[in-house]
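Trainee: with the sequence up front, the predicted model follows.
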Amino acid sequence: MLDLNLIRENPEKVKAALLKRMDEVDFTEILELDKERRELLVKVETLQSKRNTLSKEIAQLKRQGKDVEDNFQEMKELATTIKELDNKLTAIEEKIKTSIEKLPNMPDEDILPGGKENNKGVREWGKKPEFNFKPKDHMDLVKLNDLIDYERGVKLGGNGFWIYKGNGAILEWALLNYFIEEHIKDGYQFILPPHILNYQCGLTAGQFPKFADEVYIVKGEEDNYSFMLPTSETALINLHRDEILKEEDLPRKYFSYTPCYRVEAGSHRASERGMIRGHQFNKVEMFQYTKPEDSNAALEELIGKAERLVQGLGLHYRVTKLAAKDASASMAKTYDIEIWIPSMNDYKEVSSASNARDYQARRGMIRFKREGSKKTEYVNTLNASGLATSRLFPAIMEQYQQEDGSIIVPEVLRKWVGRDRL
């Protein structure tokens, strides 16, 4: 959530930043409501001061044995007026809060405006695989090796679902074990969160109210329902909701494994069939809570960790800095790690590493107190996939395929898979 003070004091700066990812920005209603709110506050404070003075006068008159009936009547009228103004103030503050909650985060100054067309390549690692035979796509390879059952996945769940089987299930679990082992080595705390979350979790993450139609709703009514988590970031950002952390507690570094549940599976192009897009997929997610001055370094750490995981698998990839409209609305800066899928002649994201600055912390009232200070500050929050498997699996199939259709198992996974070839 954006800072109301910043909108009030420098609306043109905020507007210019938001226009990188929005077609139009108008703060007129918010600023008018804010002006009315501040005027009401003055009135309430004046009346409360008058009530306090009158209360002292009544006490003095009573000690003198004088009649205070008129004073009591005035006190009653003051109380009624103050209550009416308080109710009006609460309603206005709720309108302001609702309006600000709908606004996305401000992109960092170095983020380009617009969508995918303005994404900027940062670096590549490894080389695109070359084959001296006609390569197969991952759909053919998983069928040939009996690793995925797409037909029965559709039978059980519908389009956008699949079943891992046999060595396919073992390879998937090996990927998750590899990620988990590496994060534990790096000192991140392992979290297994609930898969069903309450509405406030989505609100704090910045996914609600704007993107509420992208989740599977389990039960409840508007603005008060439970839903299946679309990513474990939605759970991890809420671990310290409504808490005040100590400076010595930061940074907090977490990771979690969960399936991710998405209503919109995205493109239905023939090139994106199979596991490239789906309604349920596995992901290990990294998350950090930091002091504001430490969040830039934390983002570099997360990017580096995600890259090392892909490098460990020996897969060719690139890193892309996202333009404002292509990044999540909650994030000030995002880098994608994109894996090469030979049959698609394209790169597909396997990790998004993002810095939300204090946007999510404001929504969730997540603060910290520096040593020796009574003042609280908002933390910065960051997340990165570490990693999503549903595109790594096809990349492994295609980049490691052999002429006979078999698949070489990346060396780092062999201790879990129990073999060097599928």
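Mentor: Received, thanks.
Trainee: only C-alpha atoms for contact and neighbour calcs from this point on.
Mentor: Noted.
Trainee: from residue 219, how far off is residue 204?
Mentor: 19 Å (CA to CA, to the nearest Å).
Trainee: who has more neighbours out of those two?
Mentor: When residue 204 and residue 219 are compared for neighbours, residue 204 comes out ahead with 25 against 11, by other CA atoms under 10 Å.
Trainee: from what I can see that one touches residue 236, true?
Mentor: No. Residue 204 lies out of contact with residue 236 (CA atoms under 8 Å); the separation is 10.5 Å.
Trainee: what does the strand or helix carrying residue 320 rub up against?
Mentor: Per DSSP states H and E: residue 320 is located in strand 317-321. Strand 317-321 has contacts (CA atoms under 8 Å, 6 or more residues apart in numbering) with 119-126, 310, 334-340, 347.
Trainee: what ranges does the stretch 201-350 of the chain have for its helices?
Mentor: Using DSSP state H, counting those that start in this stretch, the helices of the stretch 201-350 of the chain run over residues 233-236, 295-313.
Trainee: and here's the other structure:
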Amino acid sequence: MLDIKFIRENPQIVCQALEDRGLDFDLDGFLKLDEKRRSFIKEIDSLRTELNKINDEISSLLKEKKDPKPKIEQTREISKKLDGLEEEFKKVKEQFTQQLLNIPNIPHPSIPKGSPANNKVVRTWGEPKTFSFKPLTHIELAENLGIIDFKRASKITGSNFILFKGQGALLERAL
């Protein structure tokens, strides 16, 4: 996952990396969402500071045996406003986190641009074995053994993830 500070400071590099990978991602929209998230943080922090200041004033009024009711009412209003802002912030933060997780790392300049189909074999080692039968891939073997579940994993997390189950989960934990 890329650091948000890096994304803010280098949007053209991130945008180029997204294009090179063939991904359609609204980076400008993401940066606007980040700005909105940051403004929520500032506003929430300023309200908390104000609330703390008023609470200190209330305690000093009580020590002086003066009426703190107007200040107490003011804290209720600020608390109500703060609760509403925190609810909105929670939604914005969730959206932000989801989008941030979808931004891939910057590929090395030597990596071919485009999809995985554009990848090149740099080197091989040894001679490929020949079989008298059609060998199963590791994916087919694992599915036949019932130790992984690609379909359920893709429903939960998206593509390129797997769920280990049964003996596969035990094996993964043991490794």
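Mentor: Sure thing, it's come through. Since we're looking at a predicted model, the values are computed, not measured.
Trainee: adding distance to residue 385 of the first structure and mean neighbour count, write the helices of the stretch 201-350 of the first structure out as a markdown table.
Mentor: Compiled in a markdown table, those are given as follows (distance: least, CA to CA, whole Å; neighbours: other CA atoms under 10 Å):
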| stretch | distance to residue 385 of the first structure | mean neighbour count |
| --- | --- | --- |
| helix 233-236 | 9 | 23 |
| helix 295-313 | 7 | 18 |
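Trainee: in three-state terms, how would the residue of the second structure most remote from its centre be classified?
Mentor: In the second structure, the residue that sits farthest from the middle, by CA atoms, centre = their mean, is residue 65; the gap is 50.9 Å. Here residue 65 of the second structure is recorded as coil under DSSP: H, G, I helix; E, B strand; the rest coil.
Trainee: and it, what does it touch?
Mentor: Contacts here follow CA under 8 Å, 6+ apart; on that basis residue 65 of the second structure touches nothing.
Trainee: how many neighbours does residue 108 of the second structure have?
Mentor: Other residues lying near residue 108 of the second structure total 8 when counted by other CA under 10 Å.
Trainee: mind listing the helices for the second structure?
Mentor: Along the second structure, counting by DSSP state H, helices occupy 4-9, 11-20, 27-63, 69-101, 138-145, 150-157, 167-174.
Trainee: count the residues that sit near residue 18 of the second structure.
Mentor: 22.
Trainee: surely it touches residue 27?
Mentor: No. Assessed by CA under 8 Å, residue 18 of the second structure is found out of contact with residue 27, at 9.1 Å.
Trainee: how about the strands in the stretch 251-400 of the first structure?
Mentor: With DSSP state E, counting those that start in this stretch as the criterion, the stretch 251-400 of the first structure has strands at 252-261, 280-290, 317-321, 333-341, 346-355, 367-369, 376-378, 380-388.
Trainee: of those strands, which is nearest residue 52 of the first structure?
Mentor: Across those, residue 52 of the first structure has its closest neighbour in strand 376-378 (30.3 Å, CA to CA).
Trainee: list the buried residues in the closest one.
Mentor: Along strand 376-378 of the first structure, these residues count as buried under the neighbour rule (16 or more other CA atoms under 10 Å): 377, 378.
Trainee: which bit of the second structure covers it?
Mentor: Against the second structure, there is no aligned range for strand 376-378 of the first structure (TM-score structural alignment).
Trainee: on contacts alone, who are the packing partners of that strand?
Mentor: strand 367-369 (3 or more CA pairs under 8 Å, 6 or more residues apart in numbering; DSSP states H and E).
Trainee: centre of the chain to the strand it packs on, how far?
Mentor: Remark: strand 367-369 of the first structure is offset 20 Å from the chain centroid, using CA atoms, centre = their mean, to the nearest Å.
Trainee: what's the burial count for residue 147 of the second structure?
Mentor: Neighbours around residue 147 of the second structure, by other CA under 10 Å: 19.
Trainee: quickly note the distance from the closest residue to it other than its chain neighbours to residue 118 of the second structure.
Mentor: Leaving aside its sequence neighbours, residue 147 of the second structure sits nearest to residue 168 (CA to CA, 6 or more residues apart in numbering; 4.2 Å). Separation of residue 168 of the second structure from residue 118 of the second structure (CA to CA) stands at 32 Å.
Trainee: the more surrounded of the two?
Mentor: residue 168 (17 against 10).
Trainee: and the gap between the more buried one and residue 153 of the second structure?
Mentor: Counting by CA to CA, the gap from residue 168 of the second structure to residue 153 of the second structure is 14 Å.
Trainee: please apply the same query to residue 7 of the second structure.
Mentor: From residue 7 of the second structure to residue 153 of the second structure the distance is 29 Å (CA to CA).
Trainee: now swap in residue 113 of the second structure and tell me
Mentor: Separation of residue 113 of the second structure from residue 153 of the second structure (CA to CA): 27 Å.
Trainee: dump the strands of the stretch 251-400 of the first structure to a markdown table, plus distance to residue 86 of the first structure.
Mentor: Below are those laid out as a markdown table (distance: least, CA to CA, whole Å):
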| stretch | distance to residue 86 of the first structure |
| --- | --- |
| strand 252-261 | 39 |
| strand 280-290 | 35 |
| strand 317-321 | 47 |
| strand 333-341 | 39 |
| strand 346-355 | 37 |
| strand 367-369 | 27 |
| strand 376-378 | 26 |
| strand 380-388 | 33 |
